[in-house]
Structures are given as C-alpha cells and as structure tokens.
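S.K.: What shape does this take:
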Amino acid sequence: MTRKSKIIAATAVIGIAGVGVGTAFVVPAIAGQTEAASVALSEQEAASIALVAAPGEVLESELENEDGLMVYEFEIQQGDAIREVEVDANTGAVLENKIDDGDEDEGEETDDEDLEEAETNQN
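M.R.: You can find the predicted model right below:
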C-alpha cells in the first residue's frame, strides 16, 4: 500500500468515526424536535395559557410525553409559592394547576393518611 493510499484510508476511518460520534449527539436533539413538531401549540402559546391560569413568572418549562399525551409543564413563581401548571400541548386545556410542594410522594402519603383517618372516624 502506498503512502497516499494509507493517508486516504486513515482519513476515511477518522471520517466514519466522526460521523458516528456526531450522530450520538444529534439523534437526541432530533428526537426532541420531532416531539415539538408533533404538537399544535408552541411553548410560548402554552405559556400564555398557563400564565392566565396562574399569573406570575415562568421559572421552568418542559414538553413531556405523559402516557401518550403531549403536555407542557410549567413552574410559575407566585410570590413565595411555586405553582405547577400542565397544559395539553394540542388542545390548550389546563390539566393541572397546583402548588408545587417539591415532593409528590409526600403529598400522596398525606392523602393515604387522610383516607385512613376518615375510615377510622366512620367506625
């Protein structure tokens, strides 16, 4: 193999390796773009809807797939409280509007305790 052939072969191998590495970073970005492209509302439109439901300052937003339903989730600062507002990314319906206590599991335990207390009071 001539020196020129070795250089061409080495360049090809490096190029192929570079494409593989580049693909690893690009594919997740394309997947996120695909999700965003498959919804009727833009993030700004959904944020406007969320801010009508819970006036304040948007701290964080995220487009999520929740059991096959595309939902924008917003964290909105209202004074000392942070509200979590979910907006259907296709219909604009407000699906959730609650104060974010920071620990969903804790709230579920409270609900269970309330249920147990109610059952005890009935007996």
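
S.K.: From now on I want contacts and neighbour counts done on CA atoms only, so please keep to that.
M.R.: OK.

S.K.: residues making contact with the helix or strand that contains residue 121?
M.R.: In the assignment (DSSP states H and E), residue 121 maps to helix 104-122. With contact meaning Cα atoms under 8 Å, 6 or more residues apart in numbering, helix 104-122 is reached by residue 101.

S.K.: Please state the offset of it from the chain centre?
M.R.: Between the centre of helix 104-122 and the centre of its chain there are 29 Å (Cα atoms, centre = their mean, to the nearest Å).

S.K.: Now show me the structure for the sequence below, then we'll compare the two:
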Amino acid sequence: MATPRNIISASLLVLGVLVASASAWAFDGQPLAKEAKLSLEQARAAALKQVPGGTIADEELEREPGGSGLRYSFDIKAGKTVREVGVDAKTGAVLENSVESANAD
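M.R.: You can find the predicted model right below:
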C-alpha cells in the first residue's frame, strides 16, 4: 500500500526528472555545449553588448563556417529590428552582427 510519504517521494522524483530534462535541452545545440569553451551565459553577455537595450528572442549553438567552426547564434530584438549576432563558442570573438532578413530561417 502506498503511503503519503512514498507518494510524495515518487512525485518529487518525477518532478526532478522533468526539471532536469527541461534544463538539459534549454537551447538548440545543447549537445555541442561540451565542445564550447564559452558558457551560454558568457556568450549571451558578449552578444548583448553588441545590441544595447536588446532582448534575446532566439539562441542556438551550431557548427558554422568561420572562426573555430562552433558558434552561438543569437537573434536579438531591439525595437522593430532583429539582429543576428554570432559569437565564437571557443574564443568569444564576435563573428557576426547583422540585421536579420525577413526571410531568415
């Protein structure tokens, strides 16, 4: 027979698994994170310096030509404009800072 204590323990275990799963896939490209020398937080800070007052609308870690070949890519909204800022995941260098086109993927 299930006791209240066992039910609570099982519920907490399930909740912990769900939270761990959600945080493990917090952004596109998470499986590549082990190759990055820069954390997502460090890359966010570098990207936001490029667009003062902007807010991140999308972020991913991807293999992309240029730099080390591994970059964080951010879509940063500032007013009505969306800029794409790419930060090298191994060096921290800003590799791209351009206005996102209307047909962007």
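
S.K.: In terms of secondary structure, what does the longest helix along structure 2 contact?
M.R.: In structure 2, assigned by DSSP state H, the helix with the most residues is helix 4-24. Contacting helix 4-24 of structure 2 under the criterion 3 or more Cα pairs under 8 Å, 6 or more residues apart in numbering; DSSP states H and E is no other helix or strand.

S.K.: And the helices in structure 2?
M.R.: Taking DSSP H as the criterion, structure 2 contains helices spanning 4-24, 40-50.

S.K.: just the ones you listed: most buried one?
M.R.: For the helices of structure 2, average neighbour numbers computed from mean count of other Cα atoms under 10 Å are highest in helix 40-50, which has a mean of 16.

S.K.: That helix vs structure 1, average offset?
M.R.: Taken over the aligned residues, the distance from helix 40-50 of structure 2 to structure 1 averages 0.5 Å (mean Cα distance after the TM-score superposition for structure 1).

S.K.: for that helix, packing partners?
M.R.: strand 70-78, strand 81-88, strand 94-99.

S.K.: so can I have a markdown table of these showing mean neighbour count?
M.R.: Converted to a markdown table, the helices and strands packed on helix 40-50 of structure 2 look like this (neighbours: other Cα atoms under 10 Å):
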| stretch | mean neighbour count |
| --- | --- |
| strand 70-78 | 24 |
| strand 81-88 | 23 |
| strand 94-99 | 16 |
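
S.K.: circling back to that earlier point, now the helices of structure 2 as JSON lines including distance to residue 56 of structure 2?
M.R.: Output for the helices of structure 2, formatted as JSON lines (distance: least, Cα to Cα, whole Å):
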{"stretch": "helix 4-24", "distance to residue 56 of structure 2": "18"}
{"stretch": "helix 40-50", "distance to residue 56 of structure 2": "8"}
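
S.K.: Out of these, flag the one nearest residue 30 of structure 2.
M.R.: helix 4-24 (7.3 Å; Cα to Cα).

S.K.: quick one: contacts of the closest one?
M.R.: Against helix 4-24 of structure 2 from outside (Cα under 8 Å, 6+ apart): residue 30.
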